[in-house]
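**Q** Sequence plus predicted model, see below.
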Amino acid sequence: MVKNKENALGLRALLLANDCNPDWPSIPAWTYKFARTIANYIDVVVVTQIRNKPNIDRDGMGKARVVYLDTEKIAAPLYKLAEAMSGGANMGMTIKTAMGYPSYLAFEWAAWKHFRQDLRNGQFDVVHRVSPLSPTIPSPIASWSRVPFLIGPINGGLPWPEEFKAEIDRGREWLRYFRKAYKLMPYYQSTYKCSAAILAGFDHSIAELPTVAKLKTINFPDPGLDPDLFTLTSRPKQEQMTILFVGRLVPYKLPEVVIRAFAGSSILRQHRLLIVGSGPARPRLEQMIEAQGLGRCVELLGQKTQAEVGVLMRQADIFAFPSICELGAGVVVEAMACGMACVVVDYGGPATLVQPDRGVKIPMADLNHLVLRFTEELEHLVKDPDRVAHLGRAAHHHAITYYSWDAKARKTLEIYNWVTGRQQVKPDFWDQPHLS
């Protein structure tokens, strides 16, 4: 393997990264940035799918070596079938995860065949399954390898809110009713029994883990951010504030909550609402904006690149995010890093990310009550620019301290040291990384 000359820790890691692509949003981009940052500190080999090769070759993987595996004969047909069953790219995520089960097993079997001898010969100190993030997809190598095995940060298991059961059908999420059947699938038990450490994104993921995994589990929220794209800038005080929503335009994200808040508030109509994202809900949102006469203050901007989102976040003042079943909410961390005052629903990932000293949390309720509370809180904020600025500064400090890629890499290295016996104390995500 290619040696990292700056590897003062002397660690060698094999990262299993099925989804790893700098251009693809969500998990693939997350995995790419995570793996590339880890390789700044230790020797890393990243094993990923051949489909990611063009984009990774173009941008590079930093100091990591990349090995590509081709299991597309299995993965591609299953992906197309999942798209057809789910209704498109932004729908039926539970269906897509389930259909990815056999595809991922094929990937890991190919990885095992490729690296089996290296693992037996002590070429690696740790094996880390970085993606997929779903706890429903097991990892056979956990039991096949003698090398300490880590999985995560996994994120899943968030119950669907009772107030929004109808959204399950609208979002083609009917398979959620059978989700817990994954615990009966092959390799599930051995994955968590044989892992040396389990990184679990939030409390809702930790709660779903088997008892055998609890002592090895580390709370490790999965969102990460690039400070070069998402950072704090000075915002001149202006009479008109900008409120921003960023996310897929799908039922459970509820962008309509913010539009309805503007529709019912003469105060908010004096300000701006920008909505970034694409998805099947867009035509209905356009109709709402036209019917309510909001064309002068509400604008749908469509899909934007990460760099473009970063610019918008540095310019806007308040981030309104009414999603009601958000596992991680990396977009909230990005908004916090840009010094935005965030208004979120007190459920799932956002409930951990946003606390009263750095944002506003709205209690879970039905649609009408969410609209009412978002209206009230947004009105309070636009009337109090000093509070908006104070919340934004606190949010920025928290986000940069815990969620920058470098901070997350350093904490991961503490965990590697722990599972290899080089560190006796079990790492805590909320302690500051102390590696030099």
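**A** Sure thing, it's come through.

**Q** CA atoms for contacts and neighbours, from now on please.
**A** Will do.

**Q** ok, Met340 - contacts?
**A** 313-314, 316-319, 388-389, 391-393, 395-396 (C-alpha atoms under 8 Å, 6 or more residues apart in numbering).

**Q** What strand or helix carries the residue nearest to it when sequence neighbours are not counted?
**A** Counting by C-alpha to C-alpha, 6 or more residues apart in numbering, the nearest residue to Met340 once its immediate chain neighbours are dropped is Gly392, at 4.5 Å. Mapping Gly392 onto the secondary structure by DSSP states H and E places it in helix 385-403.

**Q** Which neighbouring elements make contact with the next helix-or-strand element following that helix?
**A** Once helix 385-403 ends, the next helix or strand along the chain (criterion: DSSP H and E) is helix 405-419. Contact partners of helix 405-419 among helices and strands, from 3 or more C-alpha pairs under 8 Å, 6 or more residues apart in numbering; DSSP states H and E: helix 27-38.

**Q** Am I right that Leu273 sits in a strand?
**A** Yes: assigned with DSSP: H, G, I helix; E, B strand; the rest coil, Leu273 falls within a strand.

**Q** Check whether it really touches Pro255, as I assumed.
**A** No: under the criterion of C-alpha atoms under 8 Å, Leu273 is not in contact with Pro255, lying 10.8 Å apart.

**Q** Mind listing the shared neighbours of those two?
**A** Between them, Leu273 and Pro255 have Phe245 as joint contacts when contacts are counted by C-alpha under 8 Å, 6+ apart.

**Q** buried ones in the helix holding Gly392?
**A** Going by neighbour count (16 or more other C-alpha atoms under 10 Å), the buried part of helix 385-403 is 385, 387-403.

**Q** Okay, one more to line up with it:
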Amino acid sequence: MRVLMFAYACDPYRGSESAAGWGLSRAVASFADAVVLHGPDHRDNMRRWSAHHPEDPVQYVTVDEPSWCGVANRSRIGRFLSYVAWMRRAGRVAVNLHRERPFDAVHHATYATYWLPSPVRALEAPSVWGPVGGAVSTPLRLWSALGWRGLPTEILDLVAVRVASWLPATRRTWRAADVRLLLNPETRRRLSSPSRETTEILNHVLFLEHETLPRAPRRGELLYLSPLEFRKGPRLALLALARAPGNLRLRIVGDGPERARLEALSRRLGLAEQVTFEGWVELDALPRLYAQAEAVVFTGLREEGGASLAEAMGCGAPVVVLAHGGAATVASCTTDPSRVRLVEPGSLNQTIDRLAGAMSGWPDDAVFAQGGHLDRASALRRLESAFEAAIGRAGAQGRRDGARGGLRDRSASSRSTRVARRPAGASGDETEN
């Protein structure tokens, strides 16, 4: 099987979406001959990887953004426009590659959102769209946790994605995909009824690669690892710690615009001696942090998946998870439910109390089996099955179209020639400038 992947974010040396894209590319490469189109931010790291792994059969192809993107990428809206422009360019590169040597399937792997069209439509090949996200929003009863800075952004995002989801090109992507992989149930609910038929929930963070270290003796220290942004719900973690029984400590790894306000909140709550803010650490330090933590806390309010959650589970750490969005989906993929505590969101006060209770009372580490507890093997089998299903459905559709075409040909032979559409701007090079 020969597969072309659109993975704007794909990097062996970075985390978050880039790590998910990398994991997906390695997963697809386990059962297919993969060619991966990625964004220019990862060019140097991909060259570094290729230099150290010359035997790697996967072909990673850099597709450049337009020159104006360097300035545009300084703002959130600019980064969005750059990605849209990149998808158009990647689509043209894909058409050229497909013309030179056809692919059996095409896959939009990273930054696939239900409210944007996909370049998979550019190729006449069986398509796997996703894992697709973009539908998770903060529970209404927890809007107060966003604060006055976060609430306007929440409302603006809700309106913008709903409007974009009605674009004709977006709706054509919904209909055209042979298989639709979704990050979470929230995304399935946003699709039209016919488009829900060939969908499967399969979160892309399940394919992250992990290093597992032996569990260190428990020390009563919780770990919170996340960008310090309102949508990640860091205030919930501090408010819950203040109500948790015992003398728990919280180690906060990450940085962001909310850090100063969170430090002030920890002092007001009397937690200055229990909470440490460490900023970001190197990726290779994370397995050690996961091994040392009594549990890792995840309070994301708009989590499509949760790369850090998957990493923690893959490294064997117990986790406390706000059961909302993609985080609930990922946490449900555990092979050891005793190491997962799902906290159902309620009112702000109820949610804080539930988190506080879940943070404490973990058993001794001897109770836990050593090793990760994320079911990656099952995810790999389901991913391969999705590609097989896409090829099968496209083949069946082609046979039906051919049968209908044969009937038309017998009744109107003057319409027997198909004219192929010529894509604009396809060069066949490995990069497009």
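**A** Cool, the structure landed. Bear in mind the structure is a predicted one, so any value in this text is a computation, not a measurement.

**Q** and the nearest residue to Leu353 of the first structure once chain neighbours are set aside, how many neighbours does it have?
**A** With C-alpha to C-alpha, 6+ apart as the criterion, Leu353 of the first structure has its nearest non-adjacent residue at 7.2 Å, and that residue is Val333. Using other C-alpha atoms under 10 Å, Val333 of the first structure is surrounded by 28 other residues.

**Q** Quick check: Tyr402 of the first structure touching Arg410?
**A** No: at 10.3 Å, Tyr402 of the first structure does not count as touching Arg410 under the criterion of C-alpha under 8 Å.

**Q** List the residues that contact Asn155 of the first structure.
**A** The contact partners of Asn155 of the first structure, taken as C-alpha under 8 Å, 6+ apart, are Leu133, Ser134, Pro135, Ala200, Gly201, Phe202, Ser205, Asp222, Leu327, Gly328.

**Q** Keep only the residues you listed that stay in contact in the second structure.
**A** Checking those against the second structure (both residues aligned by TM-score structural alignment, their matches' C-alpha atoms under 8 Å), the contacts still present are Leu133, Ser134, Pro135, Ala200, Gly201, Phe202, Ser205, Leu327.

**Q** okay, those residues in CSV with distance to Val344 of the first structure next?
**A** Compiled in CSV, these are given as follows (distance: C-alpha to C-alpha, whole Å):
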residue, distance to Val344 of the first structure
Leu133, 23
Ser134, 23
Pro135, 25
Ala200, 22
Gly201, 18
Phe202, 16
Ser205, 20
Leu327, 13
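
**Q** how about the strands in the second structure?
**A** 2-6, 33-38, 59-62, 105-108, 112-113, 127-133, 179-182, 199-201, 221-225, 249-253, 275-279, 295-298, 319-322, 340-343 (DSSP state E).

**Q** The third one vs the first structure, average distance?
**A** So the one you mean is strand 59-62 of the second structure. Comparing strand 59-62 of the second structure with its match in the first structure after superposition yields a mean distance of 1.8 Å (mean C-alpha distance after the TM-score superposition for the first structure).

**Q** same check, this time on the last one
**A** Mean deviation of strand 340-343 of the second structure relative to the first structure after superposition (mean C-alpha distance after the TM-score superposition for the first structure): 1.9 Å.

**Q** Which stretch of the first structure is that strand matched to in the alignment?
**A** Alignment of strand 340-343 of the second structure against the first structure: residues 359-362, by TM-score structural alignment.

**Q** now swap in the first one and tell me
**A** Counting by TM-score structural alignment, strand 2-6 of the second structure falls onto residues 12-16 of the first structure.

**Q** which outside residues touch that stretch?
**A** The contact list for stretch 12-16 of the first structure (C-alpha under 8 Å, 6+ apart) reads 35, 42-48, 108, 111, 123-131.

**Q** Just the buried positions in that stretch, please.
**A** Neighbour-count burial for stretch 12-16 of the first structure, counted by 16+ other C-alpha under 10 Å, picks out Arg12, Ala13, Leu14, Leu15, Leu16.

**Q** now stretch 296-307 of the first structure
**A** Using 16+ other C-alpha under 10 Å, the residues of stretch 296-307 of the first structure that count as buried are Cys297, Val298, Glu299, Leu300, Gly302, Gln303, Gln306.

**Q** got it, and stretch 413-426 of the first structure?
**A** Buried positions in stretch 413-426 of the first structure, judged by neighbour count with 16+ other C-alpha under 10 Å: Leu413, Glu414, Ile415, Tyr416, Asn417, Trp418, Val419, Thr420, Lys426.
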